[in-house]
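Novice: just to be clear, the model below is a prediction. Sequence and coordinates:
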Amino acid sequence: MDVHQYDKAFYTGKINPRILVCMTDQSIDVSTLQDAQRPLEKNHLQDIADYVSPRTKGMLPASVMIGTRDDRLKLQQEIAPDGTVRYFIFFPETPEEARQYENSIDIIDGQHRLFAFANKYRDAEMKDSTIYEVPFSLFITPDLRTRRQLFTVTNEKQKSVNPNLLLFLKRQLDMLNQVEMAYYPVVDSLNGVENSPLRGRIIMSAEKIAKGYKAKELIKILDKAKLSQFRVAGEALTVEGMVKVISTYLNAWEIFYGLEYQHPGKETMTKISGLRYILLLLPTFLDYSVSRREKFTKEFVLSVIQKLADCKGLAEGQTLFDRSLEFRGEGATVKMAADDATELKSYLADLDSEGFNPFA
């Protein structure tokens, strides 16, 4: 079908993507620098290949945008019985025929979707005989001005979906991945239960909450802390158990520093960077509770926070959040939390052993 927009025309149709990919520049590979495309990303290619495999039967309804490079693909027309003009192009029908058309098309948009059907990426169960077609929009040897317009509309004018909103939509469609399934219920409960310091403070989709904490970011932090892997008497924590632990833990930090997540200010502790640092230390606190056979109460957490402050040699008036540079970037905060956790474990071990040296 021909489509006209002002003085430009393009044509739409459908095609077997396993054939179409053979008609592209076969020298293009992962990380290859291209003139008007970002480099292919192997993980993204594999994700799409897995998605469209016969196991998951994923659909790709959005059109691939392509342009001819030369006259090997000829646009032809015929007059229909009703007098209308119909346009068509004879595409190759087998991989062998397609090789004669190698490098006859440029991919303007959709290269990852198309290259996911290349032999090196596509699922072994995706046979040549498996029925799978993709829609396309075809431009006949587009000039530079047209290519610039298409580049702009497909790259600069597109507004990506808010990752946090995307997480919410995936939850509604039952499409969460394994990590998200493990922690989404925890974050959702933390946002709703009455005794949670984060109640009503978590942005679950795209709602506006001043100085709120995004659900996607909290899930990422909890996964980094490996909270779902913590075991008590060989049993993993339930969702309710994790919510109770996190609520007790955060409440103790609020008491220790006289701050509230319900009323965040300029203090680092109530920002996402401070919350990241605190939550990444949680497994160390839990491990110590188990090793000491002490209940995980606010009083216990308060005592360990004090030991952490002593371990860091903080003077009166100083806090664990004074190291501003380490809280400016996620990587620096993660490293600081890991270093402090290691230092705290050693400090607690020395306290419990009262400095006993078996080799003295």
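Specialist: That came through, no problem.
Novice: CA atoms for contacts and neighbours, from now on please.
Specialist: OK.
Novice: now do the same contact list for F285.
Specialist: V301, V304 (Cα atoms under 8 Å, 6 or more residues apart in numbering).
Novice: one more structure, for comparison:
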Amino acid sequence: MKKVKVIPFIQKEKTFFLLSYDPREIIKLVEFPEAGKVQDTQRPWDLSRVKEISQYVAGLINLDLSKMKDRSKRKAKGFIPNCPILNIHGNVKIIEENDEYFILLPETIDDISSSKGNVEILDGQHRLISFDSDQLNENFKSHELFQMGYVICNDLTQDEKTEIFIFSNEKQKTVDKNVLRQLMRWLHLLSDNEEDLYDLVVKLNKDTYSPLKGRISVGGEKVKHSFKILQVIKILEKSKTITTLTNQKKLKLEKHFKVLCNYLKAWEHVFPGKFNHPSHTLGKISGLRYVMYLFPTISEILKDQRKKTTVQNLEPILSTLRNSILTDKFFESSENNTDLLAFRGETSTINLSEKHGGILKSIYINSNDEFDPNN
């Protein structure tokens, strides 16, 4: 057996140890079931997650954690600096010599075979299973030096193993996706188009001209009645608002920021006390979704009228919407008010917006003359 030095640390009279070792060797000592099988102190492991980590370690994942279809993005190095938690027993044991501690790890094929199952994974099973010989990506060089850190627990009881698993998983919070997007922007990991759109939404949140100033949570901060930046970005993209603004060209930050603000200001003027008021349907994320899905249609109407996207030109169109469709009665809460209930779901909100956009088009559009109101 091979002696490898470990560093002890004590928590409430229980001694744990820190180990640095090759995961390709550690996983040989773990007896894990097939993917999807129930385990005593672990969740069923997922094959696709293991393969994803294997690709990451092999350098086949972009730094935005997407597959490397876009070669222009920065390639991940494949670092895994966080530590799996292991419980050892049987042949794999801790010994003390001259006030130092060592773990005994098998080296020969026979020792490895007889020690199979003497290492249990309490946390980090997907990371470790990705280093199993059957899961390692072929692009990962077998001779490449790759060590990981481990927290070693020695002969834990079933209750202790269960507690560690629960704390390591249920009690931990994932990083807010808005925070990750902010970090990616700072590190220039976004594409040019993604950066432009991110900067546009940040400006909508910061600039005093914007009706949405202060209403967008950009970096995971707690803002009362706020929209998350990824929500707003998704709405601008899926509603084809950005495509309408750019006409398939590059986003022009200042110019298109003003167009969007004019549009939102017109909503504020025509629907005072409703649009952008957190307690009203039009002031919630579903209301913003409805408003932005109408933008391409209203832009099309202005194009037909050969008018620019100004507050003054937008107000008559929105007034028609208010007087004929979004009346005070429309917003009266009732179980029979199916249109108002549509705001409770994303798909139904989109469908309602498209329905109302069709009504506006039938009222206003009379020709196919070419005119771009946003440029």
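Specialist: Everything's here; your move. Every value quoted in this text rests on a predicted model; they were computed, and no experiment measured them.
Novice: tell me how the two chains score on TM-score.
Specialist: In this superposition the chains share a TM-score of 0.77, using TM-score structural alignment, normalised by the length of the first structure; 341 aligned residues with a Cα RMSD of 3.7 Å.
Novice: ranges for the strands of the stretch 51-200 of the first structure?
Specialist: Along the stretch 51-200 of the first structure, counting by DSSP state E, counting those that start in this stretch, strands occupy 64-68, 76-79, 85-88, 105-109, 134-139.
Novice: mind checking which of those is nearest D339 of the first structure?
Specialist: Between D339 of the first structure and these, the shortest separation by Cα to Cα is 44.6 Å, and it involves strand 105-109.
Novice: counting by contacts, list what the closest one packs against.
Specialist: Counting contacts by 3 or more Cα pairs under 8 Å, 6 or more residues apart in numbering; DSSP states H and E, strand 105-109 of the first structure is packed against strand 64-68, helix 144-151.
Novice: pull out the buried residues from the last one.
Specialist: Spelled out, it's helix 144-151 of the first structure. Neighbour-count burial for helix 144-151 of the first structure, with 16 or more other Cα atoms under 10 Å as criterion, is recorded at R147, L150, F151.
Novice: hang on, the earlier thing: got CSV for the helices and strands packed on strand 105-109 of the first structure, with distance to D322 of the first structure too?
Specialist: What follows is those, written out as CSV (distance: least, Cα to Cα, whole Å):
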stretch, distance to D322 of the first structure
strand 64-68, 51
helix 144-151, 46
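Novice: so for A124 of the first structure, which of those sits nearest?
Specialist: Among these, the nearest to A124 of the first structure by Cα to Cα is strand 64-68 (23.0 Å).
Novice: ok, so of the buried residues of helix 144-151 of the first structure, who is nearest S303 of the first structure?
Specialist: Among the buried residues of helix 144-151 of the first structure, F151 lies closest to S303 of the first structure (Cα to Cα), at 58.7 Å.
Novice: counterpart of that closest one over in the second structure?
Specialist: When the second structure is aligned by TM-score structural alignment, F151 of the first structure is paired with F165.
Novice: OK, contacts around that match?
Specialist: T41, Q42, L122, D123.
Novice: okay, these in JSON lines with neighbour count next?
Specialist: Shown next, in JSON lines, are the contacts of F165 of the second structure (neighbours: other Cα atoms under 10 Å):
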{"residue": "T41", "neighbour count": "18"}
{"residue": "Q42", "neighbour count": "19"}
{"residue": "L122", "neighbour count": "24"}
{"residue": "D123", "neighbour count": "25"}
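Novice: can you put those residues in a markdown table and add distance to K3 of the second structure?
Specialist: Shown next, in a markdown table, are the contacts of F165 of the second structure (distance: Cα to Cα, whole Å):
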| residue | distance to K3 of the second structure |
| --- | --- |
| T41 | 28 |
| Q42 | 28 |
| L122 | 23 |
| D123 | 24 |
